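1. would you be able to build a 3D model of this:
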Amino acid sequence: MSEQRTVAVIGLGIMGGPMAANLVRAGHDVIGYNRSREKVDALVAQGGRGAGSVAEAVTGADVVLTMLPDSPDVEGVAGDLLANARPGALWIDASTIRPDVAARLNGAATERGIRMVDAPVSGGEAGAVEGSLSIMVGGTAEDVEAARPVLDAVGSTIVHVGPAGSGQTVKAANQLIVAGTIQLVAEALVFLDAHGVDAEAAVEVLAGGLAGNRILDRKAAGMIAGDYTPGFRVDLHHKDLGIVTSAAREAGVAIPLGAVVAQLMGALRARGHGSLDHSALRLLVEELSGLK
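-> Predicted coordinates for the structure are as follows:
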């Protein structure tokens, strides 16, 4: 295909693995690296290639896509990435990290002759598998356009939101809304149960009205069933809400409801539920209600 690229994917976890698989299906030459080898082997089984290090993965790649858990993880691979990627290569960081870190890494990449965009995603594991992620992209207009053939393979909504770091700022706002919505859905479900209402029937009608939202569509069934298999872990959302509260404080913006939800997510994690899906906020509502 005319837009075929050699794409190195660093980080093949819950999100990165399906994204790499979709890049393979789109016809790109994908080489993946992950600290745990079984994830690399899974990509190879799907038609990709494996690498034994970051340096090996990025050498000769047209595009490098990183999907890692936190700012220190991205900073940790940046040295090998920038030292071994070819001049003119494009680095797409799809991780969710601090906006200031994204801007700083962009500057470091520019100094090495490497283009970079910050392109965090929303849609969770389901969106990654379906290739329907919403992607908020920060960087120059030229670099964002260069990234589109790759981003089109993993997402359905791709929007240039501003200069370097802007994608991460929009992602922080996304995580604020998502956490707050999950909390309200959790409270509503516990409230419905306490009154003996059929929760599935209630969700059907709520989802069709003004209260309708993606959390009801994608998370309510699991919350009703008590299935908190992680699509997005509490640990990661706790990290993201730390980014939100810190960035809001730096900007002098009050986020009173967001601050409360950040505390609730932290409390859920402190109770040992960090590896569960973030929809497990329902467990905390039940506990606060004396039901657990």
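2. all contacts plus neighbour counts: C-alpha atoms, from now on.
-> Noted.
3. quick one, longest strand in this structure?
-> Looking across the chain with DSSP state E, the single longest strand is strand 155-162.
4. and that one, what does it pack against?
-> strand 133-138, helix 141-151, helix 166-194 (3 or more CA pairs under 8 Å, 6 or more residues apart in numbering; DSSP states H and E).
5. how about that strand: buried residues?
-> 155, 158, 160-162 (16 or more other CA atoms under 10 Å).
6. now the angle between helix 166-194 and it, please.
-> Angle of strand 155-162 versus helix 166-194, following axes from the mean of the first three to the mean of the last three CA atoms, to 10 degrees, is 130 degrees.
7. who's in contact with stretch 10-20?
-> 9, 30, 32-35, 39-40, 43, 54, 57, 64-68, 124-125, 128-129, 131, 154, 231 (CA atoms under 8 Å, 6 or more residues apart in numbering).
8. distance between the ends of stretch 26-43?
-> One end of stretch 26-43 sits 14 Å from the other (CA to CA, to the nearest Å).
9. the structure of the following sequence is requested for comparison with the preceding one:
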Amino acid sequence: MVRIGFIGLGAMGSRMTIQLLEHGYEMVVYDPRPEAVESLVERGAVGTEDATDVARQADVVMLSLPGPDEVQMVVDEVEDGFDEGDVLIDLTTSKPTTTNAVADQLAEHGVHVLGAPVSGGPSGAEEGTLAVMVGGDHDVFERCEEIFDVIGGNVVYIDEEPGHGHAMKLTNNYLSFVAMICTSEAIVLGKQVGLEPETMLDVFNSGSARNTATSFKFPEYILPETYDMEYSMALVEKDMQLLMDVSNETKTPFMAGGTIRQLIGYVRGELGSDADYTEIYKYFDQVMGEAKD
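-> Next up is the predicted model:
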């Protein structure tokens, strides 16, 4: 069994590492926060205070970082620690151009890169049911498929381009954001005319309006008023901006996307950067309720 290194032990990375540990993988882990490393050492991982040590000790290195800038920074730091034939799997929500640049950079060391962002949030990471979107060499993907099957309930191979996994993730996020915003508006509008949110969700989920907000986010986090999806508005705005960057880089008009980007930025400003993504509904409930008054 290969030895896996994991760099980035936040809400997603720590849970994916636990899944891999529970499936018998030997793990070496790094995070700039010592307490994050220690919590996984207690579960059987080998901790290190140097990210480069992860590349030195592991056959497959997985990254789960805040964004493309951090990915490039870490790769620049650890690239000399890899051995020829090693694999880097980037799980970060990143840009296709960054992924492809990293793949070219590490190819000079004989290192393979798979762009493999995930969707499903911390709960999906904890349960091992994430959607995983993988771009890169198909033979390398097959070598790592058992690893993906541990963290993911739906693993999709996209194609040979490493960055295409990340392109897929960004477009997936965009549709998820649209669903969350429009479902929030629809629910509040229905409440204004006297409909019950639970009834509306039952109808939506039995027909063509079903989406990830109606089937998951509202029942799990919004109706119970927990608002604890562990996905901050700052991250939502960051992810949406990455998609806008791709639009700019490819010179692709993205009209509705620009509107959604501005709306997310405005809501983030109103709710605060640390507000949970699901609190978008609270914003619309307040603003649309005030409009009625």
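10. TM value for the aligned chains?
-> TM-score of the superposed chains, computed with TM-score structural alignment, normalised by the length of structure 1, equals 0.93; 289 aligned residues with a CA RMSD of 1.7 Å.
11. on that earlier part again, from the contacts of stretch 10-20 of structure 1, which would you call buried?
-> Among the contacts of stretch 10-20 of structure 1, those classed as buried by 16+ other CA under 10 Å are 9, 30, 32-34, 39-40, 43, 54, 57, 64-68, 124-125, 128-129, 131, 154, 231.
12. counterpart of residue 26 of structure 2 over in structure 1?
-> Alignment note (TM-score structural alignment): residue 26 of structure 2 maps to residue 29 of structure 1.
13. how about the helices of structure 1, start to end?
-> With DSSP state H as the definition, structure 1 shows helices at residue ranges 16-25, 37-45, 54-58, 71-84, 99-111, 124-130, 141-151, 166-194, 199-207, 214-218, 220-225, 234-251, 256-268, 281-288.
14. how near is the residue most central in space within structure 1 to residue 66 of structure 1?
-> For structure 1, the residue nearest the mean C-alpha position is residue 121 (4.7 Å; CA atoms, centre = their mean). Per CA to CA, residue 121 of structure 1 is found 12 Å from residue 66 of structure 1.
15. quick one: common contacting residues for those two?
-> Contacts common to residue 121 of structure 1 and residue 66, judged by CA under 8 Å, 6+ apart, are 94-95.
16. got the contact list for the residue mapped onto residue 6 of structure 2 from structure 1?
-> Superposed on structure 1 with TM-score structural alignment, residue 6 of structure 2 falls opposite residue 9. Residues in contact with residue 9 of structure 1 (CA under 8 Å, 6+ apart) are 16, 20, 30-33, 57, 64-67.
17. just the ones of these in strands?
-> 30-33, 64-66.
18. tabulate these in TSV, adding columns for distance to residue 263 of structure 1.
-> Shown next, in TSV, are these (distance: CA to CA, whole Å):
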residue	distance to residue 263 of structure 1
30	40
31	39
32	36
33	35
64	35
65	32
66	29
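19. closest to residue 83 of structure 1 among those?
-> The closest of those to residue 83 of structure 1 turns out to be residue 64 (CA to CA; 12.8 Å).
20. and the closest one, what's its match in structure 2?
-> By TM-score structural alignment, residue 64 of structure 1 lines up with residue 61.
21. make sure that match is actually in contact with residue 89.
-> Yes - Residue 61 of structure 2 lies in contact with residue 89 (CA atoms under 8 Å); the separation is 6.1 Å.
22. returning to what we had before: so which of the helices and strands packed on strand 155-162 of structure 1 gets nearest residue 243 of structure 1?
-> For residue 243 of structure 1, the closest of these is helix 166-194, at 6.8 Å, according to CA to CA.
23. count of neighbours near residue 75 of structure 2?
-> 19 (other CA atoms under 10 Å).
24. excluding sequence neighbours, find me the nearest residue to it.
-> residue 102 (7.3 Å; CA to CA, 6 or more residues apart in numbering).
25. give the equivalent position in structure 1 for that neighbour.
-> Match for residue 102 of structure 2 (TM-score structural alignment): residue 105.
26. mind checking how far that match is from residue 77 of structure 1?
-> Taking CA to CA, one finds residue 105 of structure 1 at 11 Å from residue 77 of structure 1.
27. burial check on residue 219 of structure 1, number of neighbours?
-> 20.
28. likewise residue 135 of structure 2?
-> Residue 135 of structure 2: 29 neighbours (other CA under 10 Å).
29. do I have it right that it meets residue 168?
-> No - Residue 135 of structure 2 is beyond contact range of residue 168, at 9.2 Å (criterion: CA under 8 Å).
30. quick one, what contacts residue 264 of structure 2?
-> 236-237.
31. change it to 10 Å
-> Going by CA atoms under 10 Å, 6 or more residues apart in numbering, residue 264 of structure 2 touches 177, 181, 233-234, 236-238, 240-241, 258, 270, 277, 280.
32. now, of those residues, which are buried?
-> 177, 181, 233-234, 236-238, 240-241, 258, 277, 280.
33. looking at these, which two lie furthest apart in space?
-> 258 and 277 (18.8 Å).
34. circling back to that earlier point, ok, so of the contacts of residue 9 of structure 1, who is nearest residue 190 of structure 1?
-> Nearest to residue 190 of structure 1 among the contacts of residue 9 of structure 1, with distances taken as CA to CA, is residue 16, at 33.5 Å.
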